[in-house]
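Chemist: Pasting the sequence and the predicted coordinates here, then a few questions.
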Amino acid sequence: MNVVQALEAVAADPRGVPAKAVARRLGQSLSSAYYVLQSLSALGFVEPSPVSHGLYTLGPKIAELFRGYVASWTLPHRLEPILLELRERAGVRVYAARWSDADLEVTCVRGRRGATELQDVSVGFRGAAHALALGKVLLEAVPPDHWPAYLRKPRFQAYTEATITVPNRLHEELLRVRRVGHALDVEEYARNVCCVAAPIRDGAGRVLAAIGASVSARRFRYEENELRAAVLEVAATASRLLKALDPLSMFLSTVTPRVCYEGKKEPAAQAVESLEGEARGNARRDSRAVP
């Protein structure tokens, strides 16, 4: 409980708070407050203010935890309203997927009677990232050395005659996905089924999930532009909601968790030693009882 109360005290003022304020919040001695602060600082949850000596501000680890909360927004039950909007708007079967354990994982599927579907692609489906529009969207955002083992071979599994089966061709396709902002699967996973997918991004532009829709090849020939526009618009709306929810993501994209002391990056053990020294010095300078 002391740790939570200390974090709440530090968060109360973005300019930083002194150890005295934390001690008052905890109802404990100044030396106890310094001990809690130095422990939190060593882990990156708080840090000495870079502009005001003696003050503490929240550290970058807080932003990382907050982003974890934002990422939970892409869980199936939170994506469902977005998928339902796309399903009703376009009259199609819709899907959501994320990157999990080095592969595509389908997390949500919503259809309507008569809508063309991808056979065997249901919740929990993994694999075939090179053949699915959902997979291409996710692969574009992942370094090749983090791809699944089946995509580190000289040839990939062919699901139809249209499946991309060689690395060079896949890399070319992913460059196109990056350029246009969406991916297509034109009978690459299943004959007579085509898909369009687009990314859901956080405020820093990172891909958190992909949403897509499947239609028959015949319908795709006549309605590709309309389907693409619907998928892109719904994905963009979801991304805007994420950006509004996550004002720290732009900051987090350039900051990594660290332990700071007087503006220098140090190993955690050295930082703890330094902070302990500062705590002892501060406690000696101000041994008065907390008012």
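Modeler: Okay, I see it.

Chemist: can we go C-alpha only for contacts and neighbour counts from here?
Modeler: Will do.

Chemist: Now do the helices in the stretch 151-291 of the chain.
Modeler: Counting by DSSP state H, counting those that start in this stretch, one finds helices in the stretch 151-291 of the chain at the ranges 167-180, 217-245, 249-252, 268-285.

Chemist: how about those helices, which one is nearest residue 108?
Modeler: Nearest of the helices of the stretch 151-291 of the chain to residue 108, taken as C-alpha to C-alpha: helix 217-245 at 14.7 Å.

Chemist: Any buried residues in the closest one, and which?
Modeler: Counting neighbours by 16 or more other C-alpha atoms under 10 Å, one finds that the buried residues in helix 217-245 are 217, 220, 224, 227-228, 230-232, 234-236, 238-243, 245.

Chemist: Would you reformat the helices of the stretch 151-291 of the chain as CSV and include distance to residue 134?
Modeler: As requested, those are arranged in CSV below (distance: least, C-alpha to C-alpha, whole Å):
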stretch, distance to residue 134
helix 167-180, 11
helix 217-245, 12
helix 249-252, 24
helix 268-285, 40
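
Chemist: ok, now which ones touch residue 247?
Modeler: residue 203 (C-alpha atoms under 8 Å, 6 or more residues apart in numbering).

Chemist: Oops, could you answer that again for residue 159 instead?
Modeler: Contacts of residue 159 (C-alpha under 8 Å, 6+ apart): 131, 188-190.

Chemist: and here's the other structure:
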Amino acid sequence: MGRLVPAVTRSLDILELFLEGDGTLSAPEVTRRLQLPRTTVHELLTTLAARSYLVQIPDQPGRYRLGVRTYQLGSRYAEQLDLAAEGQQVAREVAETCDETVHVAILEDTDVIYIAKVDSTHAVRMVSAAGRRLPAHCTSVGKMLLASLPQPELEARLKGREFTAMTPASITDPDELVAALAAVRERGVAVEHRESNPDVSCVAAPVRDSAGRVVAALSISVPMIRWSEERERELAELAAKGAGDLSVRLGHRGA
């Protein structure tokens, strides 16, 4: 575990003070309550205000309240909570239809984080958990999410990355990954065979928000003993339908 950065810790301490009382504070009040040097408090307040995490109250000189940036962060957090809750419900509906393991995942840098999961009832099934993080290039959800990024952002995320293998089938060559992502964009769904687990194949489809942005992916994972080309086609359609249903729940109204 890395060391804590004092300036960041103090900045967060200041922001958390605004959760109490009437939500407004002056520099002397912050200084007194946190027992920090006056100059330090002034510099931190100035920095937070410059980044819109705080704003000075127009008719009360020297007093601050929370700024728009904190609202934006809170709204994004709320969106993710909604996504997780709605994703769990849709994943349950999809799993009831196919009796296979269903995940919903989001992209963080070049990893995916699973935010919802419903298990198959079969004795042979995928072992995983919500909250698990995996390299995006090894998973169907990850390839779906990477393929949905604007090209400049995709290139920036992949630049200089080392693509480690989870299984012998994992993609580790950057050019091969770029080609695979192009195929995902063309097909509209992503498939991976034994790339994250040597005994499992998966298919994934994109989940969009009210603005049409891809914010998550829904996947169906199947042990190889139950996998076939026909099953892949069936599950690709089901994953696309489930992802579409989740998109509608998030306010998406596009095609």
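Modeler: Perfect, thanks for sending it. Source: prediction; values computed, not measured.

Chemist: circling back to that earlier point, any idea which of the contacts of residue 159 of structure 1 is closest to residue 98 of structure 1?
Modeler: residue 131 (15.4 Å).

Chemist: Test my guess that that closest one contacts residue 193.
Modeler: No: between residue 131 of structure 1 and residue 193 there is no contact under C-alpha atoms under 8 Å: 11.7 Å.

Chemist: Between the two, which has more neighbouring residues?
Modeler: residue 131 (26 against 21; other C-alpha atoms under 10 Å).

Chemist: Return the residue of structure 2 aligned against that one.
Modeler: In structure 2, residue 131 of structure 1 lines up with residue 138, judged by TM-score structural alignment.

Chemist: Can you give me the neighbour number for the equivalent of residue 166 of structure 1 over in structure 2?
Modeler: By TM-score structural alignment, residue 166 of structure 1 lines up with residue 173 in structure 2. For residue 173 of structure 2, the count of nearby residues is 11 (other C-alpha under 10 Å).

Chemist: ok, residue 173 of structure 2 - contacts?
Modeler: Taking C-alpha under 8 Å, 6+ apart as the test, what residue 173 of structure 2 contacts is residue 163.

Chemist: Tell me the residues of structure 2 aligned with the helix or strand harbouring residue 22 of structure 1.
Modeler: Remark: residue 22 of structure 1 resides in helix 19-26, with elements defined by DSSP states H and E. Counting by TM-score structural alignment, helix 19-26 of structure 1 falls onto no part of structure 2.

Chemist: how far out from the middle of the chain is the following helix or strand past that helix?
Modeler: Going down the chain from helix 19-26 of structure 1, the next helix or strand is helix 30-43, by DSSP H and E. The chain centre lies 30 Å from the centre of helix 30-43 of structure 1; the measure is C-alpha atoms, centre = their mean, to the nearest Å.

Chemist: Return the distance of the most centrally placed residue in structure 2 relative to residue 121 of structure 2.
Modeler: In structure 2, the C-alpha nearest the mean C-alpha coordinate belongs to residue 106, at 3.1 Å (C-alpha atoms, centre = their mean). Distance of residue 106 of structure 2 to residue 121 of structure 2, computed by C-alpha to C-alpha, to the nearest Å: 25 Å.

Chemist: Now residue 208 of structure 2. Nearest residue, chain neighbours left out?
Modeler: residue 214 (4.3 Å; C-alpha to C-alpha, 6 or more residues apart in numbering).

Chemist: Tell me how many other residues surround the one you found.
Modeler: 21.

Chemist: Aligned to it, what sits in structure 1?
Modeler: In structure 1, residue 214 of structure 2 lands on residue 207 (TM-score structural alignment).

Chemist: what about residue 95 of structure 2, distance to residue 117 of structure 2?
Modeler: According to C-alpha to C-alpha, residue 95 of structure 2 stands 9 Å off from residue 117 of structure 2.

Chemist: Now the common contact residues for these two.
Modeler: 101-102.

Chemist: more crowded one of these two?
Modeler: residue 117 (26 against 22).
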